[in-house]
Each structure stands twice: as structure tokens, then as C-alpha cells.
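>>> got a predicted structure plus its sequence, pasted below:
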Amino acid sequence: MLASIFKGLDFFLFNFTAFFSGANYGFAAFLATVLPAYFLGTSLLLSFFAFKQDSKLTETSPSASANPTHSVPAKKDKITLAAERLNQLLQEDEIFKNPELNIEKLAQHLKVKSYLVRSIIKKAGFPTLAEMISQYRIQQACKLLEKHGRKKNLKDIYYEVGYSTRKAFNDDFKKIMDCTASEFLEKNYNQKTNPPQIRGAFNALVS
């Protein structure tokens, strides 16, 4: 194909030279027929080569559809699995009882990089690490208060669930339960010793 292009170019130069040298070697006919066909053919050939080159680039370049595994879905899967692992650590291993639990230590438990921990905590359903720890600690404290009542010292209870100070325990308890630990104990004691009247009325109906 390239040989035909160069051959036509030689023919054009030959006739062009002949015209200006006085030997009109069919130059008029050449201009009327051969030259337009030559330039048309050349354009078509160049377009063909350009099309083939684009096709090769398209075939060799990786496409998004050909590679279904992307970094973002893989990252989401990792976070989801880590969130499930986090719930397991909280419920079964009770890692929230560790007073020194922080982002770095939690990352070690989960075997992930520290920068992923906040995303994992949110995936597990908690806004922050502090709120996650507080909710689990107070939930456990309520279970202990219901179980032991006033028989167990309150200081022993808040130490057991991971608090280092009475103030931190009281603040979290009030925030989450909307009452103090003492009020919670009193309410729980009254419910056990004095059941609601509606319950007694219901028992009378079914007896």
C-alpha cells in the first residue's frame, strides 16, 4: 500500500516537471483523472491505518468491565468483615472492659491499619470509639446492677466494666440511661418488690 502511494507521488512529480519543462506529458489528463483518485486513495489508506491503530489500542488497553475486581469494593469487603469481627470481640471477648482500649489497640485486635478503624466502627453502627465503648460498658453495668443489686459495691461494678473513675461512670450512665446508677437500682428494686398493679390485675383475670 505504501509502495502504491510513493509510486503515485513519483508519477505526479514526473508530470509536474514535464509540464514546466515544456513537454506536456498528459498533464491535463493527469490533473483531471489520476490526481484526484490518487489523493482520494491516499486519504482512504491513511484513514484505514489510523483505524487499525485505534483498534489495537482498544484491544490492548484494560477496560473496567473486563476487570470486575476494583479497589473500592475490596476495601468495603474488608471493612465489613472487620466490623463483624469487632462485634464478636465486643460481645464474646468483652474488649470494652480494657480501660486502655484506643484506636491503635483496637487496630491490633482487628489486624488492620489504624486509619481503617473509624470506618469499621461506623460500619458496626457506632459514631465514635468512645460512644461504642460507653454503650457496652453501661449495658454490662446495668446487667450487674440487676443481678447483684445493692449487694455488690458500685465501685467494684464500674471498675469491672472498664471505668477508672466514678465521675466518668456516672456521666456515661446518666447520658445513656437518663438516670443515675442509684436511681436505676431503686427503680429495679421497686419493680421486684412491688410489681405494677396492672400485672396483678392481669393475673387475677387469668387465674
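It's in.

>>> C-alpha from now on. contacts and neighbour counts both.
Noted.

>>> you'd agree S164 is up against E100?
No - counting by CA atoms under 8 Å, S164 does not reach E100; the two are 9.8 Å apart.

>>> any idea how far A130 is from L106?
For A130, the distance to L106 equals 12 Å [CA to CA, to the nearest Å].

>>> settle it for me: which of these two has more neighbours?
The residue with more neighbours, out of A130 and L106, is L106; 19 against 13, by other CA atoms under 10 Å.

>>> was I right about the more buried one contacting L116?
No - at 10.4 Å, L106 does not count as touching L116 under the criterion of CA under 8 Å.

>>> mind jotting down where the strands sit in the chain?
Taking DSSP state E as the criterion, the chain contains no strands.

>>> centroid-nearest residue for the protein?
Among the residues of the chain, the one closest to the centroid is K76, at 3.9 Å (CA atoms, centre = their mean).

>>> check contacts around it.
By CA atoms under 8 Å, 6 or more residues apart in numbering, no residues touch K76.

>>> next one for the comparison:
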Amino acid sequence: MELSKSIFFFFSALGAFNGLLLSSYFFFFAKRRTVSHYFLGALLLALSLRVGKSVLFYFDHDLPKIYLQIGLSACFFIGPTLYFFLKSGLNSIKSLPCDWGIHLLVLFSLIALGGIILPYQQYPWVWNRVYVPIIYTEWAIYLVASGILMKDVLKKVFFQRAEAIPYDLWMASIYLINVLIFAAFLWAFWGGLPYISAAITFSFALYVSIFILLNRKKNDDLFPSTSRINSKKLSDEEAILWQNKLEQLMKEKQVFRNPNLKLQDLAQELRLSPHQLSQFLNESLGKNFTQFINEYRIVEACKLLKTDTLLSIEGIGDEVGFNSKSTFFSTFKKIKGLTPAKYRQHIVKI
């Protein structure tokens, strides 16, 4: 075997092996074994089997067909396990819903019966021309469904970074890595990439994820807490109590002046979880974190525009916590209906 091929084989095979080890960890050894943990383990298992099949076949085209059938059958579960992992994590599912179990059982029955009736050994053309396109189509459908499920999280990660918490980044990363792996497999299937490229993509993504996890001080914030309150709406008394605490914090510490203030920073000040604070802002105040903070900044900016004639308009924006002139101007106009300059002119005339 050539040196380059040997390196590819080692790197890809080790990635599949490590994926199996991580899968076992989430199934049997994780301290907090939640539904989300189990589905992450199942996802890693499905990916590892699929990647392992690709690696073995790439370097040995005489591989027994049963291994090819196992690898392709595992591929049938990558999309579903990703979808249920994301759904269980985002909704803090504590036990496997009955309809989820039926859903997975139906999928297992379909691929198992298909393999028993038309095994790869005797019907390779059926698998390559019929089953494989169906498997990739099913995978794509679940990826789209997962994307719809993740739309709010992805929006926060890419467009509302101040509201994104480590858990959001973790979930978004897992989803996007799966999109990348699917694209690599699909491109290789169409002949646009070497067959081994998808396995290398998986290995690379796995090693990067492991490196990040090992270098974090804590990893508990990457998984849903059992204390999340998504399923329980706040009472009116609780909502009033939290609103009073927020208003007091804003008046006394004026934390909104910090241009780098994040959702988790404010939650820590209130001794709440970021999830609890985000839920309170959305359900009780009808605002997201950015809207809530910017409203306080604009109120303070209006006070300075009235009383501080020495500060420039840009300086006032910096003073109240905006880290860019354009953001200050656009936010001010959106809330007050006119620009800061026109607002100051109007105040002077009065």
C-alpha cells in the first residue's frame, strides 16, 4: 500500500474506531444518560458503521458483501438519530416518547426486511441502483427536517451572537457537521470526490470536536439540564418577581452599558440559567435578549442627548453600550422613529 493511502487508511479507520468508542461512552458510561445522550450515541454508531464500511471497501474491493449491507443499513439511521437527538435536546425530553419508538421500529423493520428479502450478496444491483438512492433521499429529508427544527438556534448562532450560549453552539455544530458529512458522501456518490473523502471528513470533524471538548473547563453546558422549564409556563407572580429583579439590576448596575454583554452574563447576575432567562424574556415580556437590552440603551441615550451637549452622538452610542455607530443609529430609529441627530435637534427646539 502506498504511503499516502496508508495515512488515509490509518486516519479514517481510527476516526471510525474512535466514533464507536464515543458511542459506547454515551450509551453506557456517561454520568448523565439522558434521551439526548442515547441518540447522540446512536448517531455516532450509525456514522461510524457507515464510515467504517467506506474505509474497508476503499482499500479492499473484495470485501464480503455483508459488510457493505451493514454499512448502508446503518446509513439509513443517520438522519433519524440526528433529528431525534436535536429534538430531544432542544425540548429536554426525559423519556423516550412512544411514537418515537414506533417510528424507529418501522424504519428498522423496513431496512431489515429489505436486506433479508434482497440481500446485497445476491442483489448488489438492487442495493446500488434502488436502495442507495432511497437511503440518501431519506437522509436528506431528515436533514431538512432537522434544519427546520434548528432554525431559531442557527439564527442565534449566526445573526444574534449575543444570545447564543455554548449549548446552542454545540447543537449547531453537530447539525452542520452532519450536513458536511452528507454533502461529502453525496458528492462522492456522484463521482465528484474520491470515495474516501467522506470518511476523512468524519474523522476530521470528530477529532476537532474531541479537541475542543478536552480543552473546555466544563462540558455540562453542552447538554440540556434536567432543570429546564420549557414545559412549564411561569406564573404571574414569578414573572412579576423576575421583572422586578431585572429592572433593579438595570437601574443599579446598568449592565446594559457593557457592549460585550451576553445572555449568559445577565443570567449569571440574576442566578438563573440562560434558558430560564431567555424563556422569561420571550414569554413574559415578548422580547428577545437583544431587544430587551437595546431598549434600555436607547432610553439612556435619550437622557444623554437631552443633558450632555459635550458628547458627540457617536460618543453617546459608545457610552450606552453600542459597539458600532450603524447599530446605534438603526436601533435608535427603529425604537424612536427618528435618528439621534433629529431627536437632539427636536429636544433643543423645545
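Okay, I see it. Computed from a predicted structure; not experimentally measured.

>>> TM-score, when you put one on top of the other?
Here the superposed chains carry a TM-score of 0.52, computed using TM-score structural alignment, normalised by the length of structure 1; 119 aligned residues with a CA RMSD of 2.2 Å.

>>> hmm, back to that, give me the common contacts of S164 and E100 of structure 1.
With CA under 8 Å, 6+ apart as the test, S164 of structure 1 and E100 reach no residue in common.

>>> so how far is L106 of structure 1 from the residue nearest to the centre of structure 1?
K76 of structure 1 is 18 Å from L106 of structure 1, by CA to CA.

>>> ok, now G200 of structure 1?
49 Å.

>>> residues near the equivalent of K325 of structure 2 over in structure 1, how many?
When structure 1 is aligned by TM-score structural alignment, the residue opposite K325 of structure 2 is R166. Using other CA under 10 Å, R166 of structure 1 has 12 other residues around it.

>>> R166 of structure 1 contacts D156, correct?
No - judged on CA under 8 Å, R166 of structure 1 makes no contact with D156 at a distance of 10.3 Å.

>>> please report how far K65 of structure 2 lies from K342 of structure 2.
Taking CA to CA, one finds K65 of structure 2 at 75 Å from K342 of structure 2.

>>> equivalent analysis for K334 of structure 2, please.
Distance from K334 of structure 2 to K342 of structure 2, by CA to CA: 13 Å.

>>> please apply the same query to L47 of structure 2.
59 Å.

>>> which one of those two is surrounded by more residues?
L47 (27 against 12).

>>> helix or strand for that one, which one?
Following DSSP states H and E, the helix or strand that holds L47 of structure 2 is helix 35-59.

>>> what residues in structure 1 pair up with that helix?
Residues of structure 1 matching helix 35-59 of structure 2: none, counting by TM-score structural alignment.

>>> after that helix, next one along is what?
helix 65-75.

>>> helices and strands around that following helix, which ones?
With contacts defined as 3 or more CA pairs under 8 Å, 6 or more residues apart in numbering; DSSP states H and E, helix 65-75 of structure 2 has these neighbours: helix 35-59, helix 98-117, helix 132-149.

>>> let's see 7 Å
Packing contacts for helix 65-75 of structure 2, counted by 3 or more CA pairs under 7 Å, 6 or more residues apart in numbering; DSSP states H and E, involve helix 35-59.

>>> distance of the closest residue to A184 of structure 2 other than its chain neighbours from Q69 of structure 2?
Nearest non-adjacent residue to A184 of structure 2, counting by CA to CA, 6 or more residues apart in numbering: A198, 4.8 Å away. Distance, A198 of structure 2 to Q69 of structure 2, using CA to CA: 18 Å.

>>> which residues in the stretch 251-350 of structure 2 form helices?
263-270, 274-284, 289-307, 313-320, 325-336, 340-349 (DSSP state H, counting those that start in this stretch).

>>> could those go into JSON lines alongside distance to G89 of structure 2?
Listed next are the helices of the stretch 251-350 of structure 2 as JSON lines, based on distance: least, CA to CA, whole Å:
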{"stretch": "helix 263-270", "distance to G89 of structure 2": "19"}
{"stretch": "helix 274-284", "distance to G89 of structure 2": "12"}
{"stretch": "helix 289-307", "distance to G89 of structure 2": "21"}
{"stretch": "helix 313-320", "distance to G89 of structure 2": "36"}
{"stretch": "helix 325-336", "distance to G89 of structure 2": "33"}
{"stretch": "helix 340-349", "distance to G89 of structure 2": "43"}
